[in-house]
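> the sequence and its predicted three-dimensional model are supplied below.
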Amino acid sequence: MKTARVAYAGAIHTAFEQDLGSSKGLRLADGRVVAEDQVVWLPPFEVGTVIALGLNYADHLKELSKELTVTSKDEPLVFLKTPGAVIGHRGQTRRPRGVAFMHYECELAVVIGRTAHRVARADAMAHVAGYTVCNDYAIRDYLENWYRPNLRVKNRDGGTVLGPWFVPAEEVADPHALGLHTLVNGQVTQQGTTANMVNHIPALIEYLSAFMTLQAGDVILTGTPEGVVNVNEGDEVITEIDGIGRLVNTIVGDELFGR
């Protein structure tokens, strides 16, 4: 069953989808039923270390081929994020004043369910608890180069959106056969499929767990397909993954953050 985490009436609750007739709502674990806009949506689980993959889709590699010196034959491009980068569904992400190119990235997020250390590829999926949707923003102005993301590009407060739902692994028949879509102000700007990953989930878990121990709550962001475009203050960005969820985020300016 899909679950969410929300803040309501001074407490944090586990929540479930609830049909309100003409709209969708939430049923809290204590039995109360509320509308989606009555709560603050949090990431749908307690987030540990966020492990992000760059250039893990063949079409995205092709899209950036003129700027790259890496290929699909190289080791996975991996970087880390702190939990402070993460916000939930319906949250706001700041676009700093003066930047020229800030873009979304629709990604399947893989949630680790139990400790993984030196896990063989054949055993890797047993360590996956479930999945959620990620919208991982990047500001290209700050990039040192096109294939080595630095901290200002990727580990930004509020720049990694997760949710709205945690979907248990057993409810996803094939995580490598899911459609991904991004809409900016209602217009489709990005479409792809997880089948186009360069390094699939078992290979990523085998690779990562060979040199670092993965713990329950750690998240692997598996990369994005082609179709990233600039977003501006006031834009509504929706990232969707078939069977996983529809994640809504709004771009805001410095003024809301007192800058």
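Thanks, I have the structure now.
> all contacts plus neighbour counts: C-alpha atoms, from now on.
Will do.
> show me where the protein has its helices.
Using DSSP state H, the helices of the chain run over 58-63, 151-154, 201-209.
> which of those helices sits most buried?
Stretch with highest mean neighbour count among the helices of the chain: helix 201-209 (a mean of 20; mean count of other CA atoms under 10 Å).
> count the neighbours of Lys24 for me.
Neighbours of Lys24 under the rule other CA atoms under 10 Å: 12.
> now for it: which residues touch it?
Taking CA atoms under 8 Å, 6 or more residues apart in numbering, we find Lys24 in contact with Glu17, Gln18, Ala35, Glu36.
> can you say which of these are buried?
Using 16 or more other CA atoms under 10 Å as the burial test, the contacts of Lys24 include Glu17, Gln18, Glu36 as buried.
> quick one: the second one and Gly25 touch, right?
Yes: with contact defined as CA atoms under 8 Å, Gln18 counts as touching Gly25 (4.9 Å).
> which of the contacts of Lys24 lies closest to Leu143?
Set against Leu143, the nearest of the contacts of Lys24 by CA to CA is Glu36 (36.3 Å).
> isn't that closest one right up against Arg27?
No: if you go by CA under 8 Å, Glu36 and Arg27 don't touch, sitting 9.7 Å apart.
> mind listing what's buried in stretch 110-117?
Val110, Val111, Ile112, Gly113, Ala116, His117.
> and if you look at stretch 68-77?
The neighbour-count check on stretch 68-77 (16+ other CA under 10 Å) flags Ser72, Pro76, Leu77 as buried.
> check contacts around the closest residue in space to the first one that isn't next to it in sequence.
In space, Ser72 comes closest to Val198 once its chain neighbours are excluded; the distance is 6.4 Å by CA to CA, 6 or more residues apart in numbering. Val198 makes contacts with Asn56, Tyr57, Ala58, Ser72, as judged by CA under 8 Å, 6+ apart.
> cutoff 10 Å now
Going by CA atoms under 10 Å, 6 or more residues apart in numbering, Val198 touches 55-59, 61, 71-73, 76, 204, 222-223.
> which one of those residues is nearest Gly31?
Taking CA to CA as the measure, Gly31 lies nearest Thr222 of those, at 35.1 Å.
> out of the buried residues of stretch 68-77, who's nearest Glu170?
Nearest to Glu170 among the buried residues of stretch 68-77 is Pro76, at 26.3 Å by CA to CA.
> what distance do you get for the closest one to Gly88?
Pro76 sits 27 Å away from Gly88, going by CA to CA, to the nearest Å.
> and Asp141, by the same measure?
Distance of Asp141 to Gly88, given as CA to CA: 25 Å.
> ok, the two, which is more surrounded?
It is Gly88, of Asp141 and Gly88, that has more neighbours when counted by other CA under 10 Å, with 26 against 14.
> and the comparison structure, right after this:
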Amino acid sequence: MKLVRFGALGAEKPGLIDGSGQLRDLSAQLPDLAGEAFAPAALAKLAGLDVASLPVVSGQPRIGAPVGGSPKFIAIGLNYADHAAEAGMAIPSEPIVFIKANNALCGPNDAVEKPRGSTKLDWEVELAVVIGRRAKYVSEADALDYVAGYAVCNDVSERAFQLERLGQWTKGKSHDTFGPLGPWLVTKDEIADVHKLPMWLDVNGERCQTGSTATMIFNVPKIVSYLSELMTLHPGDIITTGTPPGVGMGMKPPKFLQVGDVVTLGIEGLGEQRQEIVAA
């Protein structure tokens, strides 16, 4: 299934994309796509619906982040071997973990704000993992049993805030709109191999990132298992898993986003995003 939330910011309704690409309204079935809505039993119930009987949503409503009320927005840094090389950093011996504040979450096509004082606004196309079951001390062998599905994420980053203002990376990762997610959550049964997905990102129509989840250093089972040792994962938690090479910081000379720039990105099977950069 492709699950989606649509409507005005803060008033999104749950929906799904049917086999012909039409948006169907799920609001009579559940109040939101949040928390326990991603549990295996809840997803099985949605999968058993007669999709043709669901109301078709007319027009072109705003598409929101496909996960509502997420308990945590967790990120993994330097998780692609080719990106680590680009950044001139050693391949980490275990996952680098930081938190993006939940206020960073936004829809896949919402405008991205350039913060006041920003000088090094950057982009990162990433695979996001959405948790479907409470996970604590889970093994790598069982880890995918705790995953509800996957989505595209742009881990927008302000590099000066992240790297030059002391402390943790969270500073440069958490501004409003720094986490476009979607357009939909694709349940894991639709993805044959999550570690073989081509991904890309363009800035103003110019290809900047071309990569594949195949070059991840720590795969999805490893990440879920590892995080479950550090913190309990809950249904609706989002984990964004790192980016391939081609970020602005790694260019020679570096290139950063300015007001008016347009970023487009996507991952095979998971959809595409588009954001315009605006002043905060």
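Nice, thanks for sending it over. All values derive from a computational prediction rather than experimental measurement.
> just give the TM-score of the two.
The TM-score (TM-score structural alignment, normalised by the length of structure 1) is 0.87; 245 aligned residues with a CA RMSD of 2.4 Å.
> overlap in contacts of Gln18 and Gly25 of structure 1?
Common neighbours of Gln18 of structure 1 and Gly25 (CA under 10 Å, 6+ apart) are Val33, Val34, Ala35, Glu36.
> what's the most distant pair in those?
Among these, Val33 and Glu36 lie farthest apart (CA to CA), at 9.6 Å.
> shared neighbours of these two, anything?
Common neighbours of Val33 of structure 1 and Glu36 (CA under 10 Å, 6+ apart) are Glu17, Gln18, Gly25, Leu26, Arg27.
> for the first one, what are its contacts?
To tie it back to what came earlier, the one meant is Glu17 of structure 1. By CA under 10 Å, 6+ apart, Glu17 of structure 1 lies in contact with Met1, Lys2, Thr3, Ala4, Lys24, Gly25, Leu26, Arg27, Leu28, Val33, Glu36, Trp165.
> which part of structure 1 lines up with stretch 93-113 of structure 2?
Taking TM-score structural alignment as the measure, structure 1 aligns residues 74-94 with stretch 93-113 of structure 2.
> would you turn the contacts of Glu17 of structure 1 into CSV with distance to Met212 of structure 1?
Below are the contacts of Glu17 of structure 1 laid out as CSV (distance: CA to CA, whole Å):
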residue, distance to Met212 of structure 1
Met1, 30
Lys2, 29
Thr3, 28
Ala4, 28
Lys24, 41
Gly25, 40
Leu26, 37
Arg27, 38
Leu28, 36
Val33, 42
Glu36, 38
Trp165, 27
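> from the residues you listed, pick the one nearest Asp136 of structure 1.
Distances from Asp136 of structure 1 to the contacts of Glu17 of structure 1, taken by CA to CA, are shortest for Trp165, at 16.2 Å.
> in space, not sequence, find me the middle residue of structure 1.
Central residue of structure 1 (CA atoms, centre = their mean): Cys134, 1.5 Å from the mean position.
> residue in structure 2 matching that residue?
Counting by TM-score structural alignment, Cys134 of structure 1 lines up with Cys153 in structure 2.
> just give the closest residue to that match, not the sequence neighbours.
Take Cys153 of structure 2 and drop its neighbours on the chain: the residue closest to it by CA to CA, 6+ apart is Leu181, 4.7 Å away.
> right, and the one you found touches Asn102 too?
No: contact criterion CA atoms under 10 Å: Leu181 of structure 2 and Asn102 do not qualify, at 11.6 Å.
> neighbour count: these two, which is higher?
Between Leu181 of structure 2 and Asn102, counted using other CA under 10 Å, the more crowded position is Leu181 (32 against 20).
> all strands of the stretch 1-150 of structure 2, in order?
Ranges of strands in the stretch 1-150 of structure 2, per DSSP state E, counting those that start in this stretch, are 2-6, 13-17, 23-25, 63-64, 73-77, 96-99, 105-106, 112-114, 121-122, 125-131, 147-154.
> closest to Gly88 of structure 2 out of those strands?
strand 73-77 (13.6 Å).
> in structure 1, what stretch matches the closest one?
Per TM-score structural alignment, the counterpart of strand 73-77 of structure 2 in structure 1 is residues 50-54.
> what's the end-to-end length of stretch 134-143 of structure 2?
Stretch 134-143 of structure 2 end-to-end distance (CA to CA) = 11 Å.
> just tell me the aligned range of that stretch in structure 1.
Stretch 134-143 of structure 2 corresponds to residues 115-124 in structure 1, going by TM-score structural alignment.
> with stretch 226-237 of structure 2 instead?
Stretch 226-237 of structure 2 corresponds to residues 207-218 in structure 1, going by TM-score structural alignment.
> Ala52 of structure 1 versus the closest residue in space to Leu204 of structure 1 that isn't next to it in sequence, what's the distance?
For Leu204 of structure 1, ignoring the flanking residues on the chain, the nearest one in space by CA to CA, 6+ apart is Pro76 at 7.9 Å. Distance of Pro76 of structure 1 to Ala52 of structure 1, given as CA to CA: 10 Å.
> Leu16 of structure 2 touches Leu23, doesn't it?
Yes: judged on CA under 10 Å, Leu16 of structure 2 makes contact with Leu23 at a distance of 5.8 Å.
> overlap in contacts, the two.
With CA under 10 Å, 6+ apart as the test, Leu16 of structure 2 and Leu23 both reach Lys2, Leu3, Val4, Arg5, Phe6, Leu54, Val56, Val57.
> quick check: ChimeraX command selecting the buried ones in these.
In ChimeraX, this line selects whichever of these come out buried by 16+ other CA under 10 Å:
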select :2,3,4,5,6,54,56
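> dump the shared contacts of Leu16 and Leu23 of structure 2 to JSON lines, plus distance to Gly211 of structure 2.
Formatted as JSON lines, these follow (distance: CA to CA, whole Å):
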{"residue": "Lys2", "distance to Gly211 of structure 2": "23"}
{"residue": "Leu3", "distance to Gly211 of structure 2": "25"}
{"residue": "Val4", "distance to Gly211 of structure 2": "25"}
{"residue": "Arg5", "distance to Gly211 of structure 2": "28"}
{"residue": "Phe6", "distance to Gly211 of structure 2": "29"}
{"residue": "Leu54", "distance to Gly211 of structure 2": "37"}
{"residue": "Val56", "distance to Gly211 of structure 2": "35"}
{"residue": "Val57", "distance to Gly211 of structure 2": "34"}
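> for Ala111 of structure 2, state which of the shared contacts of Leu16 and Leu23 of structure 2 is nearest.
Comparing these against Ala111 of structure 2 with CA to CA picks out Phe6 as the nearest, at 15.8 Å.
> who's in contact with that closest one?
Contacts here follow CA under 10 Å, 6+ apart; on that basis Phe6 of structure 2 touches 12-16, 23, 25, 57, 60-66, 107, 183-184.
> nice, that's everything, thank you.
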